[in-house]
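>>> got a predicted structure plus its sequence, pasted below:
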Amino acid sequence: MAENSELERIQNILATGYQQLRRKAGLQETDSNDSHFSQTPPGMKVESSVFTTTFPFSPNKLLRILVHDMDTWNPDFPQIVRKVSAEKPDSILQSIIKSSGGESSRSAAGFSDWSDIREVEATFQLPTLLVPVRQLKFYRCLRRLGKDAFAILDIGEQYLYEVNSDSAYLRRRPSGMIIEGNKTSSEVTWVEDTEIPEAIAGDNIFSTMLDLNLAFCARRWVITLLERLNQGVMHVTYHPEFAMAMKIERDCESKATKRLTELTRRIKSEFFRTIGAPSERRWVTLSNEEGVRVLRRKYSSTELFDHKAVTSFRVPATPESVFNLLVRYSVGFQYATFLYGTDHKKAIEAAWVNSNFSVSLESRNFPRNKRFFPKGFETTGRRFTPRGCPTEPYYLIQQNSKGEFCSSVISHVMNKEQMETMFLKEETKKEDWNKQWKQWIIPPPDGFAIMPEGDGGLQCKASLVSFTVWSPFGRTEKAKAIETMRRIINGIIKSITEYCGFKGSENEMPFGSLGSVLVLGDYSFGKNAFWMMLQTRSSEETGGRD
């Protein structure tokens, strides 16, 4: 009897939640809100939004992403999703599916009530440290309404079960999607409704975005999903010399392209993880002052540890203009020494059809041992390779993605061994291959994320830019690392701000004001991340001796 009573209670809550979803979507009127969902705890406020649009895809394709393949959310939408796990619910909720008959059964009205329910634990993020991540635990319930018509209801676990009041999870009020379509398109009404702390971000440059409810609104979710689905097929050009070196033949290009696609996904995911919410299991915060957070990786196989600096700042320029600037000059900002290698060659050029997403790979040669670097190379950026100096190629991959709510320019350097392993190694069992992928994104990627300050998308009058820089230091060099990383950060901010304040055309770049970063590549103190990387690797090869 007790179990039947509990089952009936949960069924009633789901039914009421579904009516609330329909009301918010504008599909029905109601005289008053149900008291079960109308109360908001002290210190909390409701963030609610609705957006309707048409997707050029069948409802079944959307259901695969939104319900059945939720583990792909992070690699597909890393700019908003940090992590998601979806499991089968407890026995009571399982019995609700069974009592409805599941997907194979139809009720007297023609279709089953709830054909699938998932217990979801999710962490959502923005690419900045200034907006806290949002942790939610909710149930995603799928209901079939008719042929090619579905409802997806999200409801926080706090409404179904008693939860510790100290829980870090925000309460997700009845939210979800109403989907109606055919074999080629779907009209989707997306509803977001969540309780958040009244002062979730404090007073910082992201306050305008949060006050306008643009951070995690329904429109952002829909546009992000549309941009991902519209990418289409990737067209890749492998330059002949690179294809020959990596043994990429025409009949093998699909395997190479598949690995290139996976590499870009993992690089992008790793970048947004670091810039949005670095893992406390992997990173130690050394400093969080003056708007710059300096992090050190907890573990290292050598005496040098990866260090990251992360910051956000406001630029009085449109996101599109900032994006175009960074596509052209981000390597100069973050890997300036790379520009002074010899024998520059293009290796790969790739673009996705119907998408503002592209990837390029280029190589330059550098001395194999640091004793061949002339004195002053790191401060002058001189092109100088002594006769007879053994060299090896380093590869820089850059991916550019332009979107209405978030654009990014991400760069990552790989050495010859990493590149050859990625393209030539035969795939083994999944666990070993995943470890290999992790090795290919060491050191961690650097890049920029650009968001509009308010409404207006790419043409908004101001941009919010977040970025990371990397450099290796010893464990005992804390003070030096903090000082150095701050100077790198401040140099980049100064350069971008000065450029965006310059009224000339893009072809009239004011190199006089940007010289130390873009021309010399020294950030005014003599080194940058790529130079440090070369020094690190050559030291490892010679046991730390010159």
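Great, that's in hand. Numbering: from 1, shown residues only.

>>> use CA for all of it now, contacts and neighbours both
Will do.

>>> what is the helix or strand that contains Leu14 packed up against?
According to DSSP states H and E, Leu14 maps onto helix 2-24. Helices and strands touching helix 2-24, by 3 or more CA pairs under 8 Å, 6 or more residues apart in numbering; DSSP states H and E, are helix 91-100, strand 149-156, helix 157-160, strand 175-181.

>>> same for the helix or strand hosting Glu262, what does it pack against?
Using DSSP H and E, Glu262 falls within helix 253-276. Helix 253-276 is packed against helix 73-76, strand 407-415, helix 416-424, strand 463-474, with contacts defined by 3+ CA pairs under 8 Å, 6+ apart.

>>> buried residues in that helix?
253, 256-257, 260, 263-276 (16 or more other CA atoms under 10 Å).

>>> burial of Pro89, as a residue count?
16 (other CA atoms under 10 Å).

>>> would you agree Glu157 is in contact with Tyr139?
Yes. Shown here, Glu157 and Tyr139 form a contact pair, counting by CA atoms under 8 Å, at 6.6 Å.

>>> for these two, indicate the residue with more neighbours.
Neighbours were counted for Glu157 and for Tyr139 using other CA under 10 Å; Tyr139 has more, 24 against 20.

>>> second structure follows, compare the two:
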Amino acid sequence: MAETLKKNEITEEHQVSESSKPASAGSQALKVKGEGQASGSSTSVQERNFGKSKTPNLTETVYRQLYTRGYQEVMKVAMDEYTWLSELPVLHSLREEATGFGSGIAMSTATATIPMPASDMVSMMMNVTEWEKSFSHIVYGSAVFGTGNALQFLQNEDAAIQNLVGVFTKVQLPTTFEPMWDFDFLRYLKEITPGLYAIVDVSINFFDFTRESNARLSGLIIRENGHDKCEIIWVDTAIVSRPEERVTIYSSIINFGLPISAGHWTSTLLWKQKRQSSAFSKLKISVHESAGPNLLEIAHEMKLFYKECVAQVPDNNMFEVYTTDEDEVRLMGIKSCTPKGNLDLVTCMCITSIEIKDKAPLSVFNFLVKKNLQLLFSSLAGPGMPGQVLEFATDDGSNTITLHRKKIGREYIYYLQEASRGEYCSFVISRPLTEDEVNTFIINGAESVRDLSKEKLRSAAVSGFAIMPNGLGPECGSLVTWVMQLNCDPITDFINSVNAVVNGIYETAEGVKVERSLFACIPFLRSEGNDG
């Protein structure tokens, strides 16, 4: 089904635009733009270079069967878990139809109240571009594929089916140790009653138990709760085709299904919504009214850069990889890195993942929030200590953007850091900012970051950490992926930094407590470091 696709060639058929949202949840049917019409907004899927799925060669009957069985499986699990749903008269017949029908598929479930109208939630989910951005902790990239006249056929049989989208996506763990997982599936939207919606994702091969590729069945039930909130039930299961002989430090959480469980999707969505409501505090510089949106956009691009660094196949327009897939440390050069004032930006990145035993992800996260800044400023010469000049954070502290600076000569050197705390995955990521950038985007607000090209936003090397739990429970241990800028003596700097970080986490003066030799895979660097 996959085809090679150059950039800017992904079609956007069947995506819902802003103008197609209903005025209020349940007030009218959600409308879809006609086939071939553009969505009217720039999209990340158009900027990525990965396979596009063409319209699958399915009969209308197969589209109907996939919808019917996927919807029944999802709703059966949801009604078993949440009694208010099973008590709805409109679903009584569905329970009778589903009796004896279930295949015993194990599915994770989660529920949450989301601070956005139900209609907005529906539109976000059905617009693949917005869906991808909302779940950037999980989704690396996505595209849509055509479904022919299937929607019209389905609506002739059931007018409550309002939309159908073909989705191709890549799911990414923040590590170079695991490949990305490709999924393609059909996304159906049904309005059960006014203000109550069901969105069902079902892979074409999900019910084919001889399948050899990844498959997914997921359901999202959305219920209107006032004008500015909605309640959701998320039901999810994914089957990943992974060789049994493949064993990495991430194998246990993959076996538990944690990376793409219902809880991970809902917690990521809640984090995204809270992040949008961040507020300034601890200000030591003036900020323009557009500074908040600019900081959110810059930090989002930082995360995309970080995710590209740990991608299975990094963008060859951005990076040149010097190591192989068999190596435990990835070393790669940045092909284009723009000098910024006094900042002597490095042109190499080093990435590895390590297992931190018996240390909970939250304690590791809190340590790395401080340690990351120490590492960044330790390479800058000159007297004086760096200081924080602003904080832009959520009220619960789940996301904090801070700006720090140190004076070197007549200029200030700035670093921007975003610390995102989550139950399933946390990030501590930073990048340098020049004095001109701080003045332009934060203090004066003369320009919007959205007006910049993505290449310019991503021209500065990003560094930082991704932290995931290594299993279930509060003391399950942690999995940490580190993306680090390399300076003039890379191997020495990196060895010392890894030692400092791991020793700090374990609060010991002993050597690195990991079971692997982190640097055995790059002996040529060790030799060069000794020679230099």
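The structure has been received and is ready for your questions. Here the structure is a predicted model, which means the values were calculated and not measured.

>>> what TM-score do we get after superposing?
The TM-score (TM-score structural alignment, normalised by the length of structure 2) is 0.71; 427 aligned residues with a CA RMSD of 3.4 Å.

>>> rewinding a little: now the helices and strands packed on helix 2-24 of structure 1 as TSV including distance to Gln436 of structure 1?
What follows is the helices and strands packed on helix 2-24 of structure 1, written out as TSV (distance: least, CA to CA, whole Å):
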stretch	distance to Gln436 of structure 1
helix 91-100	38
strand 149-156	37
helix 157-160	37
strand 175-181	37
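
>>> which one of the ones you listed lies closest to Tyr238 of structure 1?
strand 175-181 (39.6 Å; CA to CA).

>>> in the closest one, what's buried?
175-181.

>>> using CSV, lay out those residues together with distance to Tyr329 of structure 1.
Below are these laid out as CSV (distance: CA to CA, whole Å):
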residue, distance to Tyr329 of structure 1
Ser175, 42
Gly176, 41
Met177, 41
Ile178, 43
Ile179, 43
Glu180, 45
Gly181, 44
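
>>> nearest the geometric middle of structure 1, what residue?
Pro78 (2.8 Å; CA atoms, centre = their mean).

>>> so Gly263 of structure 2 makes contact with Ala112?
No. Judged on CA under 8 Å, Gly263 of structure 2 makes no contact with Ala112 at a distance of 9.4 Å.

>>> when the two are compared, which one has more neighbours?
Gly263 (21 against 16).

>>> for the more buried one, what are its contacts?
108-110, 234 (CA atoms under 8 Å, 6 or more residues apart in numbering).

>>> residues in structure 2 aligned with stretch 60-67 of structure 1?
With TM-score structural alignment applied, stretch 60-67 of structure 1 matches the range 119-126 in structure 2.

>>> re the thing from before, what's the most distant pair in the buried residues of strand 175-181 of structure 1?
Ser175 and Gly181 (19.8 Å).

>>> residues of the helix holding Leu14 of structure 1 that come out buried?
Neighbour-count burial for helix 2-24 of structure 1 [16+ other CA under 10 Å]: 10-11, 13-14, 16-22, 24.

>>> also stretch 122-139 of structure 1?
122-131, 133-139.

>>> what about those residues, which are in strands?
Per DSSP state E, strands hold the following members of these: 122-124, 134-139.

>>> in TSV: those, plus distance to Leu214 of structure 1.
Formatted as TSV, those follow (distance: CA to CA, whole Å):
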residue	distance to Leu214 of structure 1
Ala122	19
Thr123	17
Phe124	14
Arg134	14
Gln135	18
Leu136	18
Lys137	22
Phe138	22
Tyr139	24
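
>>> which one of those is nearest Phe377 of structure 1?
Proximity of those to Phe377 of structure 1 (CA to CA) peaks at Phe124, which lies at 43.2 Å.

>>> quick one: map that closest one onto structure 2.
That one, Phe124 of structure 1, aligns with Val171 by TM-score structural alignment.

>>> ok, Glu192 of structure 1 next?
Using TM-score structural alignment, Glu192 of structure 1 pairs with Asp236 in structure 2.

>>> please identify the helix or strand for that match.
strand 230-239.

>>> so which of the helices and strands packed on helix 253-276 of structure 1 is nearest Val359 of structure 1?
Here strand 407-415 is closest among these (CA to CA), at 9.6 Å.

>>> what's the closest one aligned against in structure 2?
Taking TM-score structural alignment, strand 407-415 of structure 1 hits residues 426-434 over in structure 2.

>>> give me the residues contacting that stretch.
Contacts of stretch 426-434 of structure 2 (CA under 8 Å, 6+ apart): 302-303, 306, 340-341, 343, 365, 368-369, 372, 412-421, 460-468.

>>> restricted to buried residues, select those residues in PyMOL.
Buried subset of these, written as a PyMOL selection, criterion 16+ other CA under 10 Å:
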select buried, resi 302+303+306+340+365+368+369+372+412+413+414+415+416+417+418+419+420+421+460+461+462+463+464+465+466+467+468
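
>>> which residue in structure 2 lines up with Glu227 of structure 1?
In structure 2, Glu227 of structure 1 lands on Trp271 (TM-score structural alignment).
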